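Asker: here are the coordinates; sequence isn't available:
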């Protein structure tokens, strides 16, 4: 293999930052991480960084061509289904190898009281019988799904402030994980939370709330993650993704 191989990582997650650090240390690879720009002060990864959207699958395909990208890794949040769909379409159009990195989802254990649903709208429909004081940990986007629940009180935690529409009775807690079980216990107690709503992000950094909810006997409404686009290969760990990137780069023919 002659010259550097260009790897584009669609990032914004802990896995994406760890992967960028691993691959950027490889002298045969040039790594660019793309961040959506939705977080005001993102944690920047190693290597080159670009911030902002591409303009749909067509814009991403054009960028892959112009920047001579050799392999594309979708290491976005498990619920960033629009970005994942765009990545699959763009990679297929320009014939660039694509891998999705998806951390394992959470699994309910003894003592957990989980109600699994397919969307935020379904989560809102499930809430009224479960409690009146809700801890929302679904991020700042999509809180409009709960805006009609005027008789309920919400504590919404996110890295940046939510955008309207939002529930009329809501307190916002700006915080970034990782969170501790002790801290989550105190939060549930202090705000008298009686139901938790979360997405199945699968991150260990935010799993403490599930332990605290189990201990407190609080029901949890869990939103399932969307499936990957059909035909997209996935890796369940950073190490597996790094191995795929190196092997893919080694198999590519030399540029003429």
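Answerer: Thanks, I have the structure now. Since the structure is predicted, the reported quantities are computational estimates derived from the model, not experimental observations.
Asker: C-alpha from now on. contacts and neighbour counts both.
Answerer: Noted.
Asker: look up which helix or strand the spatially most central residue of the chain falls in, please.
Answerer: The residue lying closest to the centre of the chain (CA atoms, centre = their mean) is residue 77, at 1.7 Å. Under DSSP states H and E, no helix or strand contains residue 77.
Asker: residue 18 now?
Answerer: Following DSSP H and E, one finds residue 18 within helix 14-24.
Asker: ok, back up a step: against residue 255, how distant is the residue nearest to the centre of the chain?
Answerer: From residue 77 across to residue 255, the span is 33 Å (CA to CA, to the nearest Å).
Asker: rewinding a little: contacts only, for the closest residue to the residue nearest to the centre of the chain other than its chain neighbours.
Answerer: Ranked by CA to CA, 6 or more residues apart in numbering and with sequence neighbours excluded, the top spatial neighbour of residue 77 is residue 13, at 6.3 Å. Contact analysis of residue 13 by CA atoms under 8 Å, 6 or more residues apart in numbering lists 75, 76, 77.
Asker: for residue 9, see how far away the first one is.
Answerer: When you say that, I think you mean residue 75. 7 Å.
Asker: overlap of the contact sets of these two?
Answerer: residue 16.
Asker: between those two, which has more neighbouring residues?
Answerer: A count of neighbours by other CA atoms under 10 Å puts residue 75 above the other of residue 75 and residue 9, at 29 against 25.
Asker: next up, a second structure to put side by side with the first:
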């Protein structure tokens, strides 16, 4: 019988959830390899994983990594909006004949929020209901789409400090806030008030993405919240609870027998 350290588990995602899953699995005795989208994400996770791989700094494909480390199971803990990464993970896990497990952040519906299918629709709705400025906190990837609809003058954005140079190509510096973290209800409230915003555009990133604090902060600032809904994807196996996911892995490898990859 092989030890748990011989069981190699690949975790996709440098998210807060991915870091917690890797940390817990490592504590349980498994060997963890975590992939992240950026070098910055890799730096955050390397303390909690046996191996941290930044996709920004490697030409290796997901399949290459699975074969190199003889991965026994793939856990997809990428962001809820990283649909292409999840689709690729599902396909590759089937091809390599290893279990695929999705960790999906729990999400809730807010009665006072407006839900839209994408950021273009969210921007159009915001323009229709806003009489002041509009705060966008949905990530750098979709900022250009939002700017094209709303324009530069009334749009305020909060992005990661590493994304500020990109944001400055789209908006004047007075409209760009560079901050990192999950922010409190109070901070979200005062940013909305200080920048004279009556609408907040965000996405359904769940509690671990700070959505609840954004919604509560907006409510206290008397600002309307527009939330872009998560893309729909048919995951073969998923858990909303990290505890349940870990329990499943525990059962899957209760005898710590490593499953070989089918070439």
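Answerer: Cool, the structure landed. Here the structure is a predicted model, which means the values were calculated and not measured.
Asker: TM-score them against each other, please.
Answerer: Scored against TM-score structural alignment, normalised by the length of the first structure, the superposed chains reach a TM-score of 0.87; 249 aligned residues with a CA RMSD of 2.5 Å.
Asker: re earlier: and the helix holding residue 18 of the first structure against the second structure, how far off on average?
Answerer: Per the superposition on the second structure, helix 14-24 of the first structure and its aligned residues are separated by 0.9 Å on average (mean CA distance after the TM-score superposition for the first structure).
Asker: against the second structure, where does that helix fall?
Answerer: Aligning helix 14-24 of the first structure against the second structure (TM-score structural alignment) gives residues 16-26.
Asker: how distant is the matching stretch from the center of its chain?
Answerer: Relative to its chain's centre, stretch 16-26 of the second structure lies at 14 Å (CA atoms, centre = their mean, to the nearest Å).
Asker: could you pull up the contacting residues of the closest residue to residue 22 of the second structure other than its chain neighbours?
Answerer: Nearest non-adjacent residue to residue 22 of the second structure, counting by CA to CA, 6+ apart: residue 49, 5.8 Å away. Taking CA under 8 Å, 6+ apart as the contact definition, residue 49 of the second structure lies against 19, 22, 23, 26, 31, 32, 33, 34.
Asker: try 10 Å this time
Answerer: Contacts for residue 49 of the second structure (CA atoms under 10 Å, 6 or more residues apart in numbering) come out as 10-11, 19-27, 30-35, 42.
Asker: of these, which count as buried by neighbour count?
Answerer: Among the contacts of residue 49 of the second structure, the ones that count as buried by 16 or more other CA atoms under 10 Å are 10-11, 19-26, 30-35, 42.
Asker: where does residue 73 of the first structure land in three-state SS?
Answerer: Per DSSP: H, G, I helix; E, B strand; the rest coil, the secondary structure class of residue 73 of the first structure is strand.
Asker: so what's the equivalent of it over in the second structure up against?
Answerer: Aligned by TM-score structural alignment, residue 73 of the first structure pairs with residue 75 of the second structure. Residues near residue 75 of the second structure by CA under 10 Å, 6+ apart: 9-13, 18, 21-22, 34, 86, 89-90, 93, 99-103, 238, 245, 249.
Asker: what's the answer for residue 163 of the second structure, then?
Answerer: Applying CA under 10 Å, 6+ apart, we find residue 163 of the second structure in contact with 139, 140, 141, 178, 179.
Asker: relative to residue 63 of the second structure, how far out is the first one?
Answerer: Separation of residue 139 of the second structure from residue 63 of the second structure (CA to CA): 28 Å.
Asker: mind listing what's buried in stretch 91-107 of the first structure?
Answerer: Neighbour-count burial for stretch 91-107 of the first structure, counted by 16+ other CA under 10 Å, picks out 91, 96, 97, 98, 99, 100, 101, 102, 103, 105, 106.
Asker: what are the ranges of the strands in the second structure?
Answerer: Shown for the second structure, the strands assigned by DSSP state E span residues 8-12, 31-36, 51-54, 73-76, 100-103, 114-116, 133-136, 155-159, 176-178, 197-203, 224-228, 238-239.
Asker: where in the first structure does the longest one fall?
Answerer: What it means is strand 197-203 of the second structure. Counting by TM-score structural alignment, strand 197-203 of the second structure corresponds to residues 193-199.
Asker: now do the last one
Answerer: For strand 238-239 of the second structure, the aligned range in the first structure is residues 234-235, judged by TM-score structural alignment.
Asker: now compare the contacts of residue 163 of the second structure and name the two farthest from each other.
Answerer: Greatest spatial distance in those: 141 and 179, 15.9 Å, computed using CA to CA.
Asker: quick one, which of those two is more surrounded?
Answerer: Comparing residue 141 of the second structure with residue 179 by neighbour count (other CA under 10 Å), the higher total belongs to residue 179, at 14 against 10.
Asker: what does the helix holding residue 18 of the first structure contact?
Answerer: Helix 14-24 of the first structure is contacted from outside by 7-11, 13, 29-35, 43-48, 73-77, 101-103, 203, 205, 236-243, 245-246, using CA under 10 Å, 6+ apart.
Asker: quick one: map residue 179 of the first structure onto the second structure.
Answerer: That one, residue 179 of the first structure, aligns with residue 183 by TM-score structural alignment.
Asker: test my guess that residue 241 of the first structure contacts residue 103.
Answerer: No: between residue 241 of the first structure and residue 103 there is no contact under CA atoms under 10 Å: 11.1 Å.
Asker: so what sits against both of those two?
Answerer: Common neighbours of residue 241 of the first structure and residue 103 (criterion: CA under 10 Å, 6+ apart): 15, 75, 234, 235.
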